[in-house]
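Chemist: Okay, here's the prediction I keep looking at, along with the sequence it came from:
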Amino acid sequence: MLAVSPGCSPCPRAGGARALAVPARPRRLPAPLSVDSDPPASFPADRRDHQDELPNAARWRPESHVERDEPQRPAGKPSAATTLTASATQDPSSIDRAPGPPRGRKHHYGLQEPAMKHVLTLATVARVSVEETCATYLELADRHAPGLVQGLYLQGSIALGDYRPGTSDIDFVAVVSGPPDLRALEVIHAGLRRVHGRTCFDGLYVEPGDLRRPPSARPLGPAVHEWRVQPSSAFERNLVTWHVLAQSGVAVRGPAVGELGVHTDWPALAVATRDNLAGYWTRWRDVAARGPVGFSAQGTCWGVLGAARVRHTLAAGRVTSKTEAARYALETYDERWHRIVREALRIRVGGPALYRTPFRRRADLIDFLGVVLR
């Protein structure tokens, strides 16, 4: 959720309705690329090109994504072609400085042209990884709880076009036929973890009518967070999830998102978001100023991009992504704060550190939060 989980993923590891194609049989893939080895990329933009080749595909119209042609290659071998994230192509401000030589001419915000090449990734790796995780989940659900999962939808970073393999979670909303058996859910998610345990599959279970009403008007229900099944949880059961789903949710199984009648209420969400800045983020800044979290790379990424994302959501009138929030911060706040913003983005996508010590970085983190929270 935006209010609680807007920054880098806490999982411990280190435009309209759209549909995601799921292979009939999941294949085992190598472990996702590490953030420390290869800079991750957003969820790929080439799904539209393949929707006639895969089952259950339809209605893929990502207007904000950029596509690249992929050359033919022998089956089973990874492609050397790569796909550039939309934000990287449309505005270099969304990309941090790339690691190592060669250096090229500068774009605005002082970013080097070769930085763009380091945000390029194997599009097939990210796309197939998500699709296979979903396919494995549905296979397990249909085996252990037949008829339970009527719809599966992806929200969060995948829906917002900011998915980063090895960094982002896969955030789901499962529409179920009735109250699920908790033991069956534990078996399903334990089995999924054994196959795809490097990426958390986080989300909640709702009945068909739940999405048409305000989340606060419905009782708590089952959810999964960091592989733990919670029988009665408020996790992700909030207006942020409802808005992201309605705004750009990805349909894996079930009707298109536009046919679900998802409840939205921007004035109520705006009030809750302002309260989140005054409450959660103010307390978080105070804790970071006194404790060790402010010295960590994860804390820096969480604080800078998380608070900026909340502020950007209010300015944009829609739920925005972390990469968009970084660009917004670079365009909105004084150049004095560009270094800490780029450092937070660098932690998220990879690249050389912009600070020699964590002490100066924490000082800039705390001061930047003070500006955002005014």
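Modeler: On my side now, so go ahead.
Chemist: use CA for all of it now, contacts and neighbours both
Modeler: Noted.
Chemist: and the gap between Thr320 and Cys200?
Modeler: 21 Å (CA to CA, to the nearest Å).
Chemist: Ala268 - how many residues pack around it?
Modeler: 10 (other CA atoms under 10 Å).
Chemist: In three-state terms, label it for me.
Modeler: With DSSP: H, G, I helix; E, B strand; the rest coil as the basis, Ala268 sits in helix.
Chemist: From Gly306, how far off is it?
Modeler: From Ala268 to Gly306 the distance is 20 Å (CA to CA).
Chemist: what does Ala123 give?
Modeler: 26 Å.
Chemist: residue boundaries of the helices in the chain?
Modeler: Ranges of helices in the chain, per DSSP state H, are 86-90, 115-118, 123-144, 156-159, 182-196, 239-248, 266-276, 282-290, 297-316, 322-332, 338-349, 358-372.
Chemist: deepest of those helices, which one?
Modeler: helix 156-159 (a mean of 26; mean count of other CA atoms under 10 Å).
Chemist: what's in contact with it?
Modeler: 1, 42-43, 163, 168-171, 241, 244-245, 248-250, 321 (CA atoms under 8 Å, 6 or more residues apart in numbering).
Chemist: let's go with 7 Å and repeat that
Modeler: For helix 156-159, contacts defined as CA atoms under 7 Å, 6 or more residues apart in numbering pick out 43, 163, 168, 171, 244, 248-250, 321.
Chemist: can you check stretch 167-176 too?
Modeler: 9, 35, 148-157, 199-208.
Chemist: Just the ones in strands from these, please.
Modeler: Per DSSP state E, strands hold the following members of the contacts of stretch 167-176: 149-155, 201-206.
Chemist: do you know how far the residue nearest to Leu330 when sequence neighbours are not counted is from Ala326?
Modeler: The shortest distance from Leu330 to any non-neighbouring residue, by CA to CA, 6 or more residues apart in numbering, is to His338 (5.8 Å). Remark: distance between His338 and Ala326 (CA to CA) = 9 Å.
Chemist: Arg213 now?
Modeler: Distance from Arg213 to Ala326, by CA to CA: 32 Å.
Chemist: for Ala246, same thing?
Modeler: Ala246 sits 23 Å away from Ala326, going by CA to CA.
Chemist: cool, Val271 as well?
Modeler: 23 Å.
Chemist: next one: Ser233
Modeler: Noted for Ser233: a distance of 31 Å to Ala326, by CA to CA.
Chemist: for Asp169, same thing?
Modeler: According to CA to CA, Asp169 stands 19 Å off from Ala326.
Chemist: Repeat that for Gly191.
Modeler: 36 Å.
Chemist: likewise Leu185?
Modeler: 37 Å.
Chemist: same question, Arg356
Modeler: From Arg356 to Ala326 the distance is 21 Å (CA to CA).
Chemist: And here is the other one:
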Amino acid sequence: MTDEAVQSLLDGFVASAREVLPVEAIWVHGSLALGDFVPSRSDLDLVCVTSGPADPATIKRIHRSLDSPLGRRLHCTYLPRDALADAALRHPTFAQERYFSRPVTPVTRRELSLGDRALTGPPPSSLLPATTDEELAAFVRRDLLTFWYPVTRKRAPWRRDIWVDLGLVTLARAEATLRTGALITKGEALDRLIALDAPSAVVNDIRRRRYGGALDNSVSWRLHRAELTRTYLRKKIPAIA
């Protein structure tokens, strides 16, 4: 997938959203904002700021029209302008090919500020209240202890690529934030995991899935990988948080 294809998709999404929604701005976060975007593999993470409510049926129609492998990786949360200051509120979101609600978290808000990139309208620095280091650290610690740690009691989730990838990358990014106050990229998180004594075979597995390389999809490896990941996170999360 080329950079031109990515830009074409983003341009088309902006045009479609502006036709049917009260769009004030569309902002970029995640890998696309932080300079670690891999066109053939990374998601396109966006926040659409609106001047009023965004109709769920309209949101679903916009995203379901993006019927391509790249289009299905375009994720967007729809944030009313009058809710910009409250990081706890949940907002309409289309991601992973489904509609649900989620907050624009302190991590996302910091990514938006660091990238400060708008596809249309004013950039985040013009509208979005700053996220303090204390707010960011508190969220990261809470996310580890109340979301990720309880999942380590279960075995089934860790048999899926997305849980392995996100669980380990989130841990490394959280550790860096709590230690230094900085947000690091997913690529930097993979390097950091080695220093955090994560299972090297699992880290290399994630790296190949993100940047390319031969993968072992055998049942025996996936089961072993799941237990390595779950056991590691169950031990490491309390030590870091």
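Modeler: The structure has been received and is ready for your questions. Note that the structure is a prediction, hence the values are computed from the model and not measured.
Chemist: Quick TM-score on the pair, please.
Modeler: Here the TM-score for the pair of chains, by TM-score structural alignment, normalised by the length of structure 2, is 0.83; 236 aligned residues with a CA RMSD of 2.7 Å.
Chemist: picking that back up, and the helices of structure 1: which comes nearest Glu259 of structure 1?
Modeler: Nearest of those to Glu259 of structure 1, taken as CA to CA: helix 239-248 at 9.8 Å.
Chemist: Report the aligned residue range of structure 2 for that closest one.
Modeler: Mapping helix 239-248 of structure 1 onto structure 2 (TM-score structural alignment) gives residues 106-115.
Chemist: got a list of contacts for that stretch?
Modeler: By CA under 7 Å, 6+ apart, the list of residues contacting stretch 106-115 of structure 2 reads 28-30, 33-34, 87, 124-125, 131, 135-136, 139.
Chemist: With stretch 175-195 of structure 2 instead?
Modeler: 31, 34, 36, 133, 137, 169, 172-173, 200, 203, 240.
Chemist: Quick check: the two most widely separated of these?
Modeler: Asp133 and Ser200 (30.8 Å).
Chemist: in structure 2, which residue is closest to the centre?
Modeler: Centroid-nearest residue in structure 2: Gly30, 5.5 Å away (criterion: CA atoms, centre = their mean).
Chemist: which residue lines up with that residue in structure 1?
Modeler: With TM-score structural alignment as the criterion, Gly30 of structure 2 lines up with Gly156 in structure 1.
Chemist: Ok, Val49 of structure 2 next?
Modeler: In structure 1, Val49 of structure 2 lands on Val175 (TM-score structural alignment).
Chemist: If we ignore the residues flanking it in sequence, what's nearest Tyr153 of structure 1?
Modeler: Ala251 (4.6 Å).
Chemist: next one: Glu97 of structure 2
Modeler: Arg72 (6.2 Å).
Chemist: what residue of structure 1 takes the place of the one you found?
Modeler: Match for Arg72 of structure 2 (TM-score structural alignment): Thr199.
Chemist: Same check on Thr146 of structure 2?
Modeler: Match for Thr146 of structure 2 (TM-score structural alignment): Gly279.
Chemist: Then Asp11 of structure 2?
Modeler: In structure 1, Asp11 of structure 2 lands on Ala135 (TM-score structural alignment).
Chemist: and that match, how far is that from Leu365 of structure 1?
Modeler: From Ala135 of structure 1 to Leu365 of structure 1 the distance is 40 Å (CA to CA).
Chemist: and if you look at Val175 of structure 1?
Modeler: 40 Å.
Chemist: Not counting its neighbours along the chain, what's nearest Gly299 of structure 1?
Modeler: Computed as CA to CA, 6+ apart, the closest residue to Gly299 of structure 1 that is not its neighbour in sequence is Val293, at 5.4 Å.
Chemist: Test my guess that the one you found contacts Thr300.
Modeler: No - taking contacts as CA atoms under 7 Å, Val293 of structure 1 lies outside contact range of Thr300: 8.1 Å.
Chemist: How about Val28 of structure 2, nearest residue that isn't a chain neighbour?
Modeler: Nearest to Val28 of structure 2 is Leu46, by CA to CA, 6+ apart, at 4.7 Å.
Chemist: Kindly tell me how buried the one you found is, as a neighbour count.
Modeler: There are 24 residues near Leu46 of structure 2, going by other CA under 10 Å.
Chemist: go on, Val219 of structure 2?
Modeler: 10.
Chemist: Next one: the residue lying closest to Thr133 of structure 1 once chain neighbours are set aside from Ala135 of structure 1, what distance?
Modeler: Closest residue to Thr133 of structure 1 apart from its sequence neighbours, by CA to CA, 6+ apart: His196 at 6.4 Å. Distance, His196 of structure 1 to Ala135 of structure 1, using CA to CA: 11 Å.
Chemist: my guess is Arg362 of structure 1 meets Phe295, correct?
Modeler: Yes - counting by CA under 7 Å, Phe295 is a contact partner of Arg362 of structure 1 at 5.6 Å.
Chemist: How about the contacts made by His91 of structure 2?
Modeler: His91 of structure 2 neighbours (CA under 7 Å, 6+ apart): 77-79, 101-103.
Chemist: Identify the residue of structure 1 aligned to it.
Modeler: Match for His91 of structure 2 (TM-score structural alignment): Gly221.
Chemist: Which position in structure 2 pairs with Glu259 of structure 1?
Modeler: Using TM-score structural alignment, the partner of Glu259 of structure 1 in structure 2 is Ser126.
Chemist: That match: neighbour count?
Modeler: Ser126 of structure 2, neighbours per other CA under 10 Å, totals 10.
Chemist: and what of Ser125 of structure 2?
Modeler: With other CA under 10 Å as criterion, Ser125 of structure 2 counts 15.
Chemist: so what's it up against?
Modeler: For Ser125 of structure 2, the contact set (CA under 7 Å, 6+ apart) comprises 113, 116.
Chemist: what about 10 Å?
Modeler: Ser125 of structure 2 is in contact with 112-118, counting by CA atoms under 10 Å, 6 or more residues apart in numbering.
Chemist: same thing with Thr93 of structure 2?
Modeler: Applying CA under 10 Å, 6+ apart to Thr93 of structure 2 gives the contacts 46-48, 56, 59-60, 75-79, 99-104.
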